[in-house]
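Peer 1: quick one: sequence and predicted model below, then my questions.
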Amino acid sequence: MTQRLARGLDGLPAGSAPVRIVHLGVGNFHRAHQAWYTHQAPDAEEWGIAAFTGRRPDQADALGPQDGLYTLITKSAAGDELEVISSIVAVHPATDHEAYLTYLEDPALAVVTLTVTEHGYRRDAVGNLDLTADDVAADVTALRADPRAVVTSAPMKLVAGLLARRAAGATAITILPCDNLPDNGDVARALVLGGAAAVDESLVPWIEQHVDFATSMVDRITPATTDDDRALVEQRLGYADASPVPTEPFSEWVISGTFPNGRPRWEDAGAQIVDDVAPHERRKLWLLNGSHSQLAYVGSARGHETIDAAIADPQCRAWVEQYWDEAERNLGLPGEEVQAYRAALIARYENPRVRHLTAQIAYDGSQKLPVRTLPTLNADRAAGRLPTGCATTLAGWILHLRGIGAPVQDAGAGPAQEAANAGDAADVAGAVLETLQPGLGEDTELVAAVVAQAGAITT
């Protein structure tokens, strides 16, 4: 009978590092990225991660019986490399709020990391905490009545943890967002301070004194797990792993922060510790994430289920290159550096062994496009240029909202989806763009380009 992956079996790590990191939003990306870097760090035995799921408890159900262990499958043209990752030492469902508060009360806890997606930050139209959102409003009310009340939104979960930490007399800690948001450390600071002010004004100066909000840029293509991945692990290692993680060989992590209570030696595992993440962040968000979104909508509208299939479509590739030309001229980075990065992206996209689903990347477009596509679009329009590559992405998104290509999985897309289905595609484009950014739908030249590209995609 095949044994299930667990600590202490045939040389697998039997011990557990002490919990000094809490992670919110455990999923495949975190396990291929931050948990992998922590596992690779030379001081990993000092830095255990307690991970909490999002709203669904699936990962806790899968990883709990495995003591947090899982197999990372790195897929390259040369074959598969399998490695058991041991840095996650406890996995909890999001509902285990008391366990979360207990970790935050520990003075030894040094870092809280997050991968909760762009939507999870619960920002309003101007970037502040959306205190009118149902979950945020309910959390504020609950914490005013009881600082240990269960909360569900990510910003207020951070506030709840800091309330508990202050009450326990613990101090220095770093909050390190790992989502694809520009200046994500500053975003987290603004949201947490906004939530703290809404609950208890006295918490604000305490946070300003004791909490470091670090910023990071993250990059590693990580598809969803398949039954074939599970079968591969059992065949090669002899263990049944309920939740292995497939990923690509490439990985990048750029971090800026003071980490007053310490951190793992991530730089010895390949991370870059820098003073300013912004140039790396823009390069990745605009080139990789921006083209990923384009391929998700345009590629799926043209019948492609995966990124490697989409980039093999000559028309999709031409549109990606066109979009990259637009992004490059606004990045302000050396041309040879950008060209090398573009060439590396093509090689990564063409890897047929990393089946990155266009439908997976298409999630939450209403939150992703403003940070992935609109910076390039706005810069070009300000310079008097018409960015057809950006218009292609927006056209693909409108088709997506109209039911063409990948299914819509986007909690914030209600107004856009309603506008997209209020008439013919040519008639609704302006109204849809207006939901993405006020004034965008009044740009008649841009709207005409989006309509033309929608026709080109489906021709």
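Peer 2: All right, it came through fine. Numbering: from 1, shown residues only.
Peer 1: drop to CA atoms for contacts and neighbour counts, all remaining ones
Peer 2: OK.
Peer 1: would you mind measuring the gap between the ends of stretch 24-43?
Peer 2: Start-to-end span of stretch 24-43 (CA to CA, to the nearest Å) is 22 Å.
Peer 1: same check, this time on stretch 106-116
Peer 2: Length of stretch 106-116, first residue to last, CA to CA: 23 Å.
Peer 1: give me the residues contacting the helix or strand containing Arg166.
Peer 2: Taking DSSP states H and E as the definition, one finds Arg166 inside helix 154-168. Helix 154-168 is contacted by residues 24, 100-102, 104-107, 116, 120-122, 129, 136, 139-140, 143, 147-148, 151, 171, 188, 191-192, 195-196, 203, 206-207 when judged by CA atoms under 8 Å, 6 or more residues apart in numbering.
Peer 1: this is the other structure I want to compare:
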Amino acid sequence: MRLSRALPGMPAAAPVRIVHLGVGNFYRAHVAWYTHHAPDADAWGIAAFTGRRPDAADALGPQDGLYTLITKGPDGDETEVISSIVAVHRADEHEALLGYLADPAVAVVTLTVTEAGYRRGPDGAADLAHPDVAADVVALRADPRAAVSTAPAKLVAGLLARRAAGAGPITLMSCDNLPSNGEALARVVRSLADAVEPGLVAWVDEHVDFATSMVDRITPATTDDDRAVARAATGADDASPVPTEPFSEWVVSGTFPAGRPRWEDAGAQLVDDVELHERRKLWLLNGSHSQLAYVGSIRGHETIDRAIADPACRGWVEQWWAEAARHLALPGAEMTAYTDALLERYANPRVRHLTAQIAYDGSQKLPVRTVPVVAAERAAGRVPTGGATTLAGWVLHLRGEGAPVKDATVDAALAAATGGELPEAVPAVLELLGLGGDDELTAAVLTQVEEIHAR
């Protein structure tokens, strides 16, 4: 028997008022969870579209979007069936997407498409030279309802459909780990809209709110053990339960002209400016996660709890936190409380977060998680050992050590890292990160390569 709304006690589907691109465990552990717990949840159903792979649609479609959230606390599991997702589509169901965006009832579009999914060029605008983006522009110029493949082009196609239908204002909200992600999304969408039809930009400026959000909740990959837990809790087969940790933080800034669920009543923070929360999370949590993913996997640790239990890894993480903290305008006591909580979260063996999973897409992640702190430390005349450790781990990762390379935009970095011996590879990789020509930093990274191997 499969989990479904036909089972006794399961709620009816709410009307679709939110559309999501890139449904996966991360999204289902936060936005879908907060929406489920909002007091007006019965008015806010989510229609979700998969990313590059159709797995989520194949798993959740037969379950009417239902899934079991498994919160893995130190003392045991808590389970609940989340009902806020009411329709699940494959990424190629383009007409369905246009239909939703043309509906005045749809008020919010959210995204978790990963950093690489924004298809940004060096200036932050849409990368019009990328073959996939260029092909989407040509297709939409010829037919505004043409099927397109990239997430930014899907949004532009949806906005064209919304304008044609006179469906009114809408909010687009990124939930990806990008600094100022609302602004980043706006830059990509506006530039792509201008390339497709310059007149669309004025309509976007008048009708589209680009909200910013910061999400902090560790969500590992689903295992067969999680499916067994879900089965025991619900009495039904769940093909795609979501394991997560007890901690959850979601901070949102936006005007939401067409409305939104009462997320604040479910624990979200609605603020005027997300930036400080965002940098704290990107640098302290995500930055240390990336370090542990590369360095920890090189040292033989499969999961974050094993990596943080390694005294060398923990020492490097604490060095990184000290470096990052110097560039966060937050009280010292607040940062100490945050990093103490991170250590507890990382050490939880029941949240089995794979270092290989966190290592994905480093070419997109390090420029926002690691490079800003390293650059700030160098500008202050300091050589950051913690930052150099992350960079050393990434170079070794690119050279085939530790977690396997899985990165959509890694070609240039891979060529730089493997084009010679380490004394040539390190400065070549640093150059790509905007940290080139720095002999002291290069020497520090090479030293940390030796330290990672030695301890």
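Peer 2: Received it, and whenever you're ready, just let me know what you need. From a predicted model like this one, the values you see are computed outputs, not experimental measurements.
Peer 1: for the helix holding Arg166 of structure 1, the distance to its chain's centre please.
Peer 2: In this view, helix 154-168 of structure 1 has its centroid 22 Å away from the chain centroid, taken as CA atoms, centre = their mean, to the nearest Å.
Peer 1: what comes up buried for that helix?
Peer 2: 154-166 (16 or more other CA atoms under 10 Å).
Peer 1: also stretch 46-65 of structure 1?
Peer 2: Per 16+ other CA under 10 Å, stretch 46-65 of structure 1 contains these buried residues: 46-54, 57-64.
Peer 1: same question, stretch 192-208 of structure 2
Peer 2: Result for stretch 192-208 of structure 2 [16+ other CA under 10 Å]: buried residues Leu192, Ala193, Asp194, Ala195, Val196, Glu197, Leu200, Val201, Val204, His207, Val208.
Peer 1: repeat that for stretch 309-318 of structure 1.
Peer 2: Buried residues in stretch 309-318 of structure 1 (16+ other CA under 10 Å): Ala309, Ala310, Ile311, Gln315, Cys316, Arg317.
Peer 1: could you give the angle of the longest strand seen in structure 2 to helix 151-165?
Peer 2: The longest strand of structure 2 (DSSP state E) is strand 208-216. Taking axes from the mean of the first three to the mean of the last three CA atoms, to 10 degrees, one finds strand 208-216 of structure 2 and helix 151-165 inclined to each other by 140 degrees.
Peer 1: which part of structure 1 lines up with strand 208-216 of structure 2?
Peer 2: Using TM-score structural alignment, strand 208-216 of structure 2 corresponds to residues 211-219 of structure 1.
Peer 1: which outside residues touch the matching stretch?
Peer 2: Under CA under 8 Å, 6+ apart, the answer for stretch 211-219 of structure 1 is 33, 171-180, 183-186, 188-189, 251-260, 277, 280-281, 284.
Peer 1: quick one: the helix holding Arg166 of structure 1 aligns where in structure 2?
Peer 2: Mapped onto structure 2 using TM-score structural alignment, helix 154-168 of structure 1 spans residues 151-165.
Peer 1: the matching stretch: average distance to aligned residues in structure 1?
Peer 2: When structure 1 is superposed, stretch 151-165 of structure 2 averages 0.6 Å from its matched positions, counting by mean CA distance after the TM-score superposition for structure 1.
Peer 1: dump the buried residues of stretch 192-208 of structure 2 to CSV, plus secondary structure and distance to Ala221 of structure 2.
Peer 2: Below are the buried residues of stretch 192-208 of structure 2 laid out as CSV (DSSP: H, G, I helix; E, B strand; the rest coil; distance: CA to CA, whole Å):
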residue, secondary structure, distance to Ala221 of structure 2
Leu192, helix, 33
Ala193, helix, 35
Asp194, helix, 38
Ala195, helix, 38
Val196, helix, 38
Glu197, coil, 40
Leu200, helix, 39
Val201, helix, 39
Val204, helix, 36
His207, helix, 37
Val208, strand, 34
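Peer 1: now do the same for Thr115 of structure 1: its match in structure 2.
Peer 2: Using TM-score structural alignment, Thr115 of structure 1 pairs with Thr112 in structure 2.
Peer 1: tell me the SS of the residue nearest the centre of structure 1?
Peer 2: Nearest to the geometric centre of structure 1 sits Asp179, at 3.8 Å (CA atoms, centre = their mean). What DSSP: H, G, I helix; E, B strand; the rest coil gives for Asp179 of structure 1 is coil.
Peer 1: can you give me the strands in structure 2?
Peer 2: Going by DSSP E, structure 2 shows strands at 16-21, 45-49, 67-73, 76-82, 85-89, 108-111, 170-174, 208-216, 242-244, 249-253, 269-270.
Peer 1: right, so those strands: which one is the most enclosed?
Peer 2: strand 242-244 (a mean of 29; mean count of other CA atoms under 10 Å).
Peer 1: and that strand, which stretch of structure 1?
Peer 2: Strand 242-244 of structure 2 corresponds to residues 245-247 in structure 1, going by TM-score structural alignment.
Peer 1: average gap between that stretch and structure 2?
Peer 2: Averaged out, stretch 245-247 of structure 1 is 0.3 Å away (mean CA distance after the TM-score superposition for structure 1).
Peer 1: contacting residues around that stretch?
Peer 2: 28, 31-32, 70-75, 220-225, 229, 354.
Peer 1: in structure 1, where's the longest helix?
Peer 2: With secondary structure taken from DSSP state H, structure 1 has its longest helix at helix 314-331.
Peer 1: tally of neighbours for the alignment partner in structure 1 of Glu275 of structure 2?
Peer 2: With TM-score structural alignment defining the correspondence, Glu275 of structure 2 maps onto Ala278 in structure 1. Applying other CA atoms under 10 Å, we find 17 residues neighbouring Ala278 of structure 1.
Peer 1: for Ala278 of structure 1, which non-adjacent residue is spatially closest?
Peer 2: Sequence neighbours aside, Asp183 is the residue nearest to Ala278 of structure 1 in space, at 7.0 Å (criterion: CA to CA, 6 or more residues apart in numbering).
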